[in-house]
Every structure is written in C-alpha cells, then in structure tokens.
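>>> Sharing a sequence plus its predicted fold:
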Amino acid sequence: ISEMYTFLVTVLLMGIVKKNSLRDYWSTDPMFATPFFATLFSQDRFLILLRCLHFVNNATAILSDPLYKIRIVLISLTSAFGRVFVPYKDLCIDESLMLWKGRLAFRQYIPSKRHRFGVKFFVMCDVKTGYVLDIIVYTGSTTDIKHYEGLGVSGSVVMTMLAPHLGKGHTLYVDNWYSSPTLFQHLLFNCTGACGTVRSNRKGMPAFGCRKMQRGEVEFQENGQQLAVKWHDKRDVHVLSTVHTATMSATG
C-alpha cells in the first residue's frame, strides 16, 4: 500500500515537473536530470506499476459503462472533493479537455482548445481558490447527468453539478453554451444567482434594437429578475444576469 501511495505522489509530481517523456524523469544527463524521482522509484519499477495499474474486476464489471475501468476511482475522487472543502460564494462551470491521442469511443475534437483531441470534462470550480468541486466525464449519450425537462443538455449539466449547492446563496458564472433565461430562472427559484455570456437567439431572450451600435455602447433590458445586456466591442456581446443591475460604473 505504501508503494502505491508513493506511486500516486510520483504521478502528481510529474504534473508539476514537466518532461517530454516518462523516461526523461530518470535521465542522468546533467541538462535534464531531476534526481528526486530516482529516490522514489527505479525507472523500470515505475513503468511496471504504470503498465499493470488496474482498478476493476473484469469478471464483475458493468461493461456497458464507458468508464467502468475508472468508475470506482472517479466516484471516490468526486466524493472527496465535496467533503474536504466548503466553497465560497462564486462558482464556475466550464469544459476542460485532457489530451488523449489513443483510441477511445468518446474522444472529442475541439479545435478551439489547446490540445484539440482528448477527453472532455465538465468541471465545477470555486472561483476564489480554483478548487475543483466536481467533474463529469463526457461520454456522449451515456454521460452521467440527470436530465431536466426544458433545460436541455447544457442546463442539465449545470443542475446535476450544482445539486448539492442549491439553496445556499451561491452565484454561478458560465459561458454562452450553458446560459439561458430558462436555466437562470430555475436557478433563481433555488436561491442561486447566475451570470454569463449568452447567445442572442436563446429562447426567452429579449429583442434588442437593430441599429448599428458604436464601439463601447451598451443596451439593457430587464424584467425585475433577469438583466440582459447587449454590449458592442468589435462585435455584439450579450450577457445575462440575475445578480446585477442596469448601472454603469468606472473601473481601472
């Protein structure tokens, strides 16, 4: 057991000390050497443990689960995330892409991301500290989320991840893939504020004027609970909020 703890520590340390390949961590070249790794494991022993690492009994595994090989680890981690930290007021949900070039049925291609190919995660973080509160691995139609009628996939992701934190006065910040008047109203009903960029064609979004706006111009519309903002920079940017008012203030 102690050896496995050391193995996990080594893996975590590799995330801090970046090398081009695993074997570089045991390099004796004076230009690249990091001697500390050799004090933890020999190169051969580490590679054997890495090759043989397995978390599930294949005889009893639920093979229809795309994540059956790591499900027990994923549940253990996400449960621990919530137990050891009480988040501050502001929370954020976004996607993250972990580089993966191997064969995988749910591997994603996202050209806007740094790595482009990999495994997509939905991640909820505490804004003040950056602490990860929850993660959901995207596996397509089998993604582990609870579906909420009228909220679509993006809204269901938000409600699934926020479930333990609803009714506690948090404020959620999201991008335009998640934001919608329907979702924000649902969150407001659960004593949770929300703010984020939003697509102008979302159902329930107010219609702004069609006139051409100058750079820096702003238009507001509100209904007493939600504030919609149209701001023009190089293009129109729409923002939706349940925690702000239609006032401008100087910054910087």
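Ah, there it is.

>>> Please make it C-alpha for all contacts and neighbour counts, starting now.
Will do.

>>> Which positions within the longest helix belonging to the chain qualify as buried?
The longest helix of the chain (DSSP state H) is helix 2-16. For helix 2-16, the neighbour count (16 or more other Cα atoms under 10 Å) marks 7, 10 as buried.

>>> Ok, stretch 179-192 next?
Using 16+ other Cα under 10 Å as the test for burial, stretch 179-192 gives 179, 180, 181, 182, 183, 184, 185, 186, 187, 188, 190, 192.

>>> so who does the third one touch?
Right, residue 181. 202, 203, 204, 205, 226, 240 (Cα atoms under 8 Å, 6 or more residues apart in numbering).

>>> can you redo those as a markdown table with distance to residue 59, secondary structure and neighbour count?
Formatted as a markdown table, these follow (distance: Cα to Cα, whole Å; DSSP: H, G, I helix; E, B strand; the rest coil; neighbours: other Cα atoms under 10 Å):
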| residue | distance to residue 59 | secondary structure | neighbour count |
| --- | --- | --- | --- |
| 202 | 47 | coil | 13 |
| 203 | 48 | coil | 10 |
| 204 | 50 | coil | 10 |
| 205 | 52 | coil | 17 |
| 226 | 53 | coil | 21 |
| 240 | 50 | strand | 27 |
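
>>> sorry, back to before: what is the nearest of the buried residues of stretch 179-192 to residue 2?
If you rank the buried residues of stretch 179-192 by distance to residue 2 using Cα to Cα, residue 192 comes first, at 43.1 Å.

>>> close enough to count as contact, that closest one and residue 162?
No. Counting by Cα atoms under 8 Å, residue 192 does not reach residue 162; the two are 9.4 Å apart.

>>> related to what we said a few turns ago, please pull up the helix or strand immediately following the longest helix of the chain.
Using DSSP states H and E, the helix or strand that directly follows helix 2-16 along the chain is helix 36-40.

>>> If we go by neighbour counts, what in that next one is buried?
Buried, per 16+ other Cα under 10 Å, within helix 36-40: residue 37.

>>> With stretch 92-106 instead?
Applying a neighbour-count criterion of 16+ other Cα under 10 Å, one finds 92, 93, 94, 95, 97, 98, 99, 106 buried in stretch 92-106.

>>> follow-up on the earlier one: name the helices or strands packed onto the longest helix of the chain?
helix 36-40 (3 or more Cα pairs under 8 Å, 6 or more residues apart in numbering; DSSP states H and E).

>>> surely residue 136 meets residue 146?
No. Contact between residue 136 and residue 146 fails when scored by Cα under 8 Å: they sit 11.5 Å apart.

>>> Which secondary structure state does residue 220 sit in?
strand (DSSP: H, G, I helix; E, B strand; the rest coil).

>>> try it against this one:
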Amino acid sequence: MSRKRFHFILQSLRFDDKATRSDRKLLDKLAPVREVFDIFVQNCRESYSLGEYVTIDEMLSKFRGRCAFRQYIPSKPGKYGIKIFSLADSKTFYTGNLEVYVGKQPEGPFYVSNSANDVVKRLVRPIAHSGRNITADNWFTSYELVLDLLKANLTYVGTVRKNKRQLPPSFTSPVGREPFTTRFGFDRHCTLVSYIPKPRKNVILISSMHHDSTIDETTGNSNKPEIVTFYNATKSGVDVVDKLCATYSVARNTKRWPMTIFYTMLNVAAINAQVIYLVNNKESSHAILKRRHFIKVLAQELTKEHLQKRSHVVNLPRELRKRTLAISEKDKETEHNESSTSALERLFPFPKKTRSGRSGVDGTFKEEEPMLTSGKTSVKKVCDKLADALRANGVAVTGPQCKSKINGLKKTYRSIKDHNNRSGNSRRTWVYLELMDSFEKKSWMAPARAVDTANIVEQDLSSSPSSSSGSGRRRRLINNSLYFWDSEKEKDDFRRKSLTDDQLLRDLSESDEENVDSTDDKSWNLQDENDETDSSEDSGDESG
C-alpha cells in the first residue's frame, strides 16, 4: 500500500465503540483499549507455560503526548511514557502477564489498589500454587509480601530498601565492615543477607528460597553469597523484553496513547511468538534463530491471506495484482533455507520459463565455487561455465558478462562499506549488502593491489590463480620488482617515508619469505632491476 493509505489507516484505527466511550471512561481510564488489552493478556497466559523462575518489573512505553497517567522514570531510556507492570520468564523472556498503571481509578469494578504488594499478587495470580520463584527489585519487596507469596506456594528473591522497619541496624549500616563480607539473618520462613561489594556500601536481599549461608565459589575473591548470584541471574527478564521491543519496534510517533499501548502489544506478541516457535522446533534444523528473519516471515504469514484475496480483485492494476500474487504464493520453506543455498546464485536474474531448469546452474556454481575459493581455478573459467549453464536454461549471457557483473557488485560493495565505515556518514543500504558480506573473507573478493611508485597510484589487479591464493595479499611494484605488504598501515608508512633501495630490497626479501604460500606452485618470483620486460609482462597479465 502507499504511505498515504498507511497513514490514513493509522489515523482511523480505534479499539472500541466511540459512541459509548464517554460513559465507560467514567468507570475506567483504560476504556479505549481495555477490551483488546484484556484479550491479548489472556492469550499470553494460555499460550505458554512459564519456567520455574520468573521476574516482575515495570516497562515504560515511550510517549510524550497528553495522557492522565503518563509517568516519568529517569532511569529508563525514554524517561516519559506509560508504565506497564510485567511478569516475564527469566530464561526465555516470554511475557506471561501485563498490567497498565493508570493511577487511581474511579470507584467501580476497575478500582484496584496500586500498592506494590497488591500489584505483585495480581500479576502472579495465574501461576499461584505452582512452586515457582519470583524475582523483583526493592520497589516491590517487603516482608509481608514474602509471607503472602509463601501461602500461595511461591518463593521470592529480591533486594530490600534500607528504610524497612523489620531490618536490624547491624544489617543496614556498612560502617566498620570490610569489603566482600556478608552477614546472614535466618527466620523460619526466609533468609536475610547483607553484602558489602565495596567500602561504605551494602546490598540487602531477602529470600524465601534459600535457607543457608552458602557462598558462591565461582565469584572468586568477591565471595558473593549464592542469594546474590541467583538474583543477578534472574533479575533481568523484563529488562531484556524491554530491550528486545526497542531493537525491532513497530512503534510510530503518535499523539494518541491507545496507539502506544497497541504498539507495545505488537512488540511483545512478536517476542512471545518466537519463544513459542523455538520451543516447538528445538530439534528442527530449519528453525529461524535470528529475530529479524522471524519477524519478517511472521509478517508475511499474517498478511498472506489478505494478499491472496486482493490478488483476485479485478479493479486493481494488473502490475499490483501480479506483485500481490507473487508475494502471497512465495514458498516459506525457500525463505527459511535461503542461507543454505549458494549465495551467488541469487545475483543473476532468471526468466520465469527457466525457473524449473535452474538446478543445472545451481549445480554448476556449487561444483566450481570451492575451486574458485581455493585459487586453483580462475574466475574466467568459472564464469564461462556459469554462462554455459545460463545459456542452456534460456538466458543469453556470456562469460565476460558474468565476470563484469561480479566485478561491478564488488566495486559497489567496497564503496558502500568504505562509506559506512567513516564516522559521521549516514548509513547506506543495498539490496545485495548482506549477500556480499558472505563473500567478504574469500580470497576472490579481496584481489591483490599494486602501487606504481612513480605516481603512487593504486591499480586494481583482477583475480588470477596466483593472486587468488593465500589470504588476499597486497603487492606493489618498486623499480620493476614486486614488494608485499600485509596491512594498510604498512602501506601508509611507505607513502610517508622515502625508503632507500637497500631498505626496500631487505624488506622485500623478508616479506617474501613470510607471505608467499609454500603450497602454491605458482608463487610470485622476485624480479631484478634489469628484467624490465618480464616485470611489465607479468604486470600486464595480472591487470588483464
């Protein structure tokens, strides 16, 4: 669709009946999205069983528009936004429960207490009496909460604020205590820990899961208690979800807070969907591991049915219908296994009538690619064989054309990489950028270069059996002799300094012994100053 239509749909998107919204807002501040949000949370609860360790924390959906319950949290990246309490799995980062903080609700069915104890109790209600452990920070932690969770057969581990009246003074004050020391306090129900990570600073934790004074030996001289290391390992469940949402986010700038909550629901739904997919396909070799690829396939599958319907609409333009039909009928398995096929095969266009015979071209390149990489076969021969396979499938192309195509791609690739590596430049993209990255470390992607000492001008040397071998060495011609260098820094030093002939010959002999591959039968031979004809011929052959 066009950008104009996309913006029109966003502006028109609503999640409730506008005619009855004013009456519902008298009882519920979240009325514009209450129904959709409750359905989403219910599906999250029923679709996955959380692990034994879960985390409770708050998320902040960035929003700077007008909203009665907008929050300011300086420790969050966005600082301003809508606060959402979340219950997430500490290992898989699946979000199992959500609750939007809307402040004090009007008297009625949606009125609830916003105290930390009550928030935790509402979030853990779906997993009550399951024996799981809850990890949370000091905003939620209290001794009363630990006892209430034990009644629901749930253990708790969390940090404690020093202003709690149940804490003894010897645990709250770090004065007179050495670093990396620990004090334990035991009760019938829980364990209290006061740890000194550095001078004049202590960390206090409470746990109803641990009942001993075990020190984690893997922490070395820090001598951290096992309660501290367990808390560090399980405290980041919600924070990781918040980070994943920000990495690949569907959010757009908006002045309507219901849209902000809707974008958060979409981001969380994509994370939960990938967790379920990976859990159900642990033993599959075709499981999509990268989140970016999974989101792309997920979007295609969600729109596939709609695209199939639109492809049969007669009033649509013919080209638009063709594109819609091609997207809707694209084989998902081919998308999943795209990385397992040879990447260079996707650089050449194939007519529709020859797609069934493409296996001949695929086999040709797969057969010749190892020889091309090893340097034992020239690029020209490989391109000639590839062109023969293309012509056999109805594509009129020659070997030099294939070679020119590859050289053009390499030239564009280097230009974009050099541009992106310079600081201050805006990042350039290219349809073949990721594809060419897969060839970056291969020898035929980094051909040798020569320097004309007369004008200090770099000249590209095309790939050859000699230049393809090894790790893509660089060469320069000095007094009609070949001189090798291994780094750009050495090349820059050569340009800045004026070396004598004796120094060059000494460097030449040393680098020749270090860099010339002993397994290459066609290694480069040093040329004398009097062999001007031979050197010029060799240079001409290489540049050809």
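That came through, no problem. The shown structure was predicted, so the numbers you read here are calculated from the model rather than taken from an experiment.

>>> picking up where we left off before, put together a markdown table for the buried residues of stretch 92-106 of the first structure, with secondary structure and distance to residue 236 of the first structure on each row.
A markdown table is the format used below for these (DSSP: H, G, I helix; E, B strand; the rest coil; distance: Cα to Cα, whole Å):
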| residue | secondary structure | distance to residue 236 of the first structure |
| --- | --- | --- |
| 92 | strand | 23 |
| 93 | strand | 23 |
| 94 | strand | 22 |
| 95 | strand | 23 |
| 97 | strand | 27 |
| 98 | strand | 31 |
| 99 | strand | 32 |
| 106 | coil | 34 |
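
>>> Identify, from these, the entry nearest to residue 141 of the first structure.
Out of the buried residues of stretch 92-106 of the first structure, the member with the shortest distance to residue 141 of the first structure (by Cα to Cα) is residue 106, at 9.8 Å.

>>> check contacts around that closest one.
119, 138, 139, 140.

>>> Now, of these, which are buried?
For the contacts of residue 106 of the first structure, buried by 16+ other Cα under 10 Å: 119, 138, 139.

>>> mind listing the strands for the first structure?
All strands of the first structure, identified by DSSP state E, fall at 90-99, 108-109, 117-126, 132-137, 171-174, 193-197, 218-222, 227-232, 236-241.

>>> if you compare these, which one is most tucked away?
strand 193-197 (a mean of 23; mean count of other Cα atoms under 10 Å).

>>> Where does that strand end up in the second structure?
On the basis of TM-score structural alignment, strand 193-197 of the first structure is assigned to residues 155-159 in the second structure.

>>> And the matching stretch, how far out from the chain middle?
Centroid separation for stretch 155-159 of the second structure versus its chain: 31 Å, with Cα atoms, centre = their mean, to the nearest Å.

>>> Kindly state which residue of the first structure is aligned to residue 188 of the second structure.
When the first structure is aligned by TM-score structural alignment, residue 188 of the second structure is paired with residue 224.

>>> May I have the residues that are in contact with residue 101 of the second structure?
Taking Cα under 8 Å, 6+ apart, one finds 69, 82, 83, 84, 85 in contact with residue 101 of the second structure.

>>> gap between the alignment partner in the first structure of the last one and residue 152 of the first structure?
Residue-level alignment of residue 85 of the second structure against the first structure, with TM-score structural alignment as criterion, gives residue 122. Separation of residue 122 of the first structure from residue 152 of the first structure (Cα to Cα, to the nearest Å) stands at 15 Å.

>>> Helix, strand, or coil at residue 333 of the second structure?
helix.

>>> I figured residue 46 of the first structure was touching residue 7, is that so?
Yes. Under the criterion of Cα under 8 Å, residue 46 of the first structure makes contact with residue 7 at 7.3 Å.

>>> Who are the contact partners of the nearest residue to residue 115 of the first structure once chain neighbours are set aside?
With sequence-adjacent residues excluded and distances taken as Cα to Cα, 6 or more residues apart in numbering, residue 115 of the first structure is closest to residue 99, at 5.7 Å. Neighbour list for residue 99 of the first structure: 115, 116, 117, 118, 119 [criterion: Cα under 8 Å, 6+ apart].

>>> show me what contacts residue 73 of the first structure?
residue 55.

>>> What residue in the second structure is paired with it?
In the second structure, residue 73 of the first structure lands on residue 36 (TM-score structural alignment).

>>> Now do its match against residue 125 of the second structure, distance only.
Separation of residue 36 of the second structure from residue 125 of the second structure (Cα to Cα): 20 Å.

>>> Repeat that for residue 73 of the second structure.
27 Å.

>>> swap in residue 387 of the second structure?
Distance, residue 387 of the second structure to residue 125 of the second structure, using Cα to Cα: 66 Å.

>>> what do you get for residue 401 of the second structure?
With Cα to Cα as the criterion, residue 401 of the second structure and residue 125 of the second structure are 67 Å apart.

>>> picking that back up, contacts for the longest helix of the first structure next, please.
Applying Cα under 8 Å, 6+ apart, the external contacts of helix 2-16 of the first structure come out as 37, 40, 46, 49.

>>> Take those and write them to a markdown table, including distance to residue 82 of the first structure.
As requested, the contacts of helix 2-16 of the first structure are exported to a markdown table (distance: Cα to Cα, whole Å):
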| residue | distance to residue 82 of the first structure |
| --- | --- |
| 37 | 31 |
| 40 | 30 |
| 46 | 31 |
| 49 | 29 |
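
>>> Among those, which one sits closest to residue 158 of the first structure?
For the contacts of helix 2-16 of the first structure, the nearest to residue 158 of the first structure is residue 49 (37.0 Å; Cα to Cα).

>>> Counterpart of the closest one over in the second structure?
Match for residue 49 of the first structure (TM-score structural alignment): residue 9.
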